[in-house]
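**Q** sharing a model prediction with you, sequence too.
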Amino acid sequence: MKLKRAMGIAAAAVLLGGGAAQAEYPERSIGMMIPFSAGGGTDVPGRFFAAEMEKILGTDIVVSNVTGAGGTIGATQLSQARADGYKLGFMPVGTTTTQPHLRRTSYNGDSWAPICLVAQGPQYVTVLEDSPVKTVDDLIAKAKSGKLVTGGPPPGSLPHIAQAAVANAYGVKFTYIPHEGINEVAKSMLGGRVDMAVWFGDAKARFGLRPLAILDSKRSAEFPDVPTLAELGQPVESFVWFGFFAPKGTPDAVVSTLSDACEKAVNSASFRGNMEKAKRQVRYMPRDEFAAFFARQYEQNGSLLKEAGLVK
């Protein structure tokens, strides 16, 4: 009897163990960290994306905003999280490819398992709708007088680097005031403390900011009358992208499941419709393509920061 009972317990353990090994991911809710404030430039597409991933994966995606230090506080926490597929991050190019060079963060380009690229879009040079600055020439003239004040996310962010590139192209200097996010920048502009900011195409609809120039090689369909900076003699281009990441060491099967779900989410009519309303451009890359793209961006932006004198 004792032998039969022991064999029965062993068989049950094998069955339970096999069932656990075969359990499909995800079994519970997933946390998705966004390293900037709610309603900001990263949060808007991130929440659109989370809503679609919930439908596809059949589980809750719990979004958390972990702000501070150019997104590095949230990114640091995520890089140190358990790599089991239940702690993920929706992060922009600046947090992942420029801040590590600037701040000597504990995370770097090798700290992640890139899942997919979700969106990418050009930036614009913007001013208030009723600003006396009507053209880029007006802007540069004000800069030459020493009176131009600009604002944006913390130093090393893509908007900051883009402003530095524009200033360098025209041989002028901007007084740059760092803010936590675009909401705060817009408040400073409305309060008369900031004259200009570099941001996405949604800056006009959301904050009443008027685009003076697009930092792209071609004009946009949304603002066909807004010239490219290249047309004005300075071929400065700047794009911001957003990707989905897991901590390094996340099981390959989990990353593959997430990448497949990401493709469905990004290509869904509802996601694309929401992004279009928000004046954002969608761009999907699967895991392998995105991983290679991310590695190139990490190295290129590190070199760009050195050339701009922002890091030694």
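**A** Yes, it's here.
**Q** please make it C-alpha for all contacts and neighbour counts, starting now.
**A** Will do.
**Q** which strand or helix spans Arg283?
**A** According to DSSP states H and E, Arg283 maps onto strand 282-285.
**Q** who's in contact with that strand?
**A** Contacts to strand 282-285, defined as C-alpha atoms under 8 Å, 6 or more residues apart in numbering, come from residues Cys116, Leu117, Val118, Ala119, Gln120, Gly121, Glu263, Val266, Arg272, Met275.
**Q** mind checking the SS state of the first one?
**A** Of the three states, Cys116 takes strand under DSSP: H, G, I helix; E, B strand; the rest coil.
**Q** excluding chain neighbours, what is closest to Ala38?
**A** Asn65 (6.4 Å; C-alpha to C-alpha, 6 or more residues apart in numbering).
**Q** ok, that neighbour - contacts?
**A** Here Asn65 is in contact with Met33, Ile34, Pro35, Phe36, Ser37, Ala38, Asp43, Gly74 (C-alpha under 8 Å, 6+ apart).
**Q** make it 10 Å
**A** Asn65 makes contact with Met32, Met33, Ile34, Pro35, Phe36, Ser37, Ala38, Gly39, Thr42, Asp43, Gly71, Gly74 under the criterion C-alpha atoms under 10 Å, 6 or more residues apart in numbering.
**Q** one more to weigh against that first structure:
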Amino acid sequence: MTRIASLAALLLSLTAAPALADYPERPITLIVPAAAGGNADITARLIGQEMARVLGQAVVVENRVGAGGRIGTQALVRAPADGYTIGYAHVGTLVLHRYLFKQQLYDLDRDIAPVGLVAETPNVIVVNAASPYRDLKSFIDASRAQPDRLTMTSADPGTTSEVGVKLFIAQTGAAVRQIPYKATAAQLADLLGGHVDSMMENLPPLIGNLKDGRLRALAVTTKRRAASNPDVPTVAEQGYPDYEQSAWSALVAPAGTPPAVIARLNAAMNTALHSEAVARELRSRSQEPLGGTPADVKTQIQKELPKWENIIKAAGTTLD
């Protein structure tokens, strides 16, 4: 490097340092690639409000809906890498979409900078309370005895419950017939009406029906039991130790965001997640706060990639 270039680099670092030290000086936009009022939106707003208190600046949620979350993620990667636009991402946008879409709108390894893991939401396998199946073993045994007679519903193709059912079939040998639905309400109506035998879906929207006794939970899909339903065992506990899947989420920023800004955002996120009020609210909604470092996001992604690549490619599922 020449003396002139070295001097220029020094001057740049000196002028940048005060700006980073003062960060943030204005509100931060948090892009949520999902509709207002949904689980992702509620979680993002909860975390954003507490981060705003820590950072001393507003965190403004901007819902960018479309293409299964890709519209919002594309808006994020195109934003200036200055720390004033961050994004809420989940296993779908960070992992599943790599294999579900032939046309990639961005390169996740190149275009985003992880901030930290937010929370983990389990899926749950439920049956009608009148069902004869009281545990996972009896359900799986019955399915094997009469292949394709028992049904298991899930959400749309490409969701964690839809690929989760495929993983469940692959790892447990359950001989169930999968039926994807566009809406949780329709799945629930058919399950309560006795038209289908079981359902795998995110736990939060089913808590009410579990509490009032209309549904019976056979298992949650995470490694840990859900704080909201601690009496429900995991799939792993019931003889399938390798089975694990959830709807986990993370905060991310555009690639090139200064490391000092990422560190500030990460610290604020961790403080928010571990505040008593936020942790209590998340757990009441069957979400486990995670937190950690930016490197933990990369580790989580790398852990999930081979599992979902195998399942999605074997099924031949594509969304474009």
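**A** Arrived safely, thanks for sending. Keep in mind that what you see is a predicted model, and the values were worked out from it rather than measured.
**Q** pull out the buried members of the contacts of Asn65 of structure 1.
**A** Met32, Met33, Ile34, Pro35, Phe36, Ser37, Ala38, Thr42, Asp43, Gly71, Gly74 (16 or more other C-alpha atoms under 10 Å).
**Q** re earlier: as CSV, the contacts of strand 282-285 of structure 1 with neighbour count and distance to Val136 of structure 1 would be great.
**A** Below are the contacts of strand 282-285 of structure 1 laid out as CSV (neighbours: other C-alpha atoms under 10 Å; distance: C-alpha to C-alpha, whole Å):
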residue, neighbour count, distance to Val136 of structure 1
Cys116, 30, 36
Leu117, 29, 32
Val118, 25, 31
Ala119, 21, 27
Gln120, 18, 24
Gly121, 19, 21
Glu263, 18, 39
Val266, 24, 35
Arg272, 18, 32
Met275, 19, 28
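**Q** how about those, which pair is most distant?
**A** Gly121 and Glu263 (18.1 Å; C-alpha to C-alpha).
**Q** centroid residue for structure 2?
**A** Trp248 (2.9 Å; C-alpha atoms, centre = their mean).
**Q** and that one, what pairs with it in structure 1?
**A** Using TM-score structural alignment, the partner of Trp248 of structure 2 in structure 1 is Trp241.
**Q** I figured Thr293 of structure 2 hits Ala268, correct?
**A** No - using C-alpha atoms under 10 Å, Thr293 of structure 2 makes no contact with Ala268, being 11.6 Å away.
**Q** which of those two has more neighbours?
**A** Neighbours around Thr293 of structure 2 and Ala268, counted as other C-alpha atoms under 10 Å, are more numerous at Ala268. The numbers are 19 against 16.
**Q** that one pairs with which position in structure 1?
**A** In structure 1, Ala268 of structure 2 lands on Ala261 (TM-score structural alignment).
**Q** so the strand holding Arg283 of structure 1 corresponds to what in structure 2?
**A** Residue span in structure 2 matched to strand 282-285 of structure 1, by TM-score structural alignment: 289-292.
**Q** on that earlier part again, now the common contact residues for Thr293 and Ala268 of structure 2.
**A** Joint contacts of Thr293 of structure 2 and Ala268 (C-alpha under 10 Å, 6+ apart) are Ile262.
**Q** contacts only, for Gln80 of structure 1.
**A** Lys87, Ser106, Tyr107, Ser111, Pro247, Lys248.
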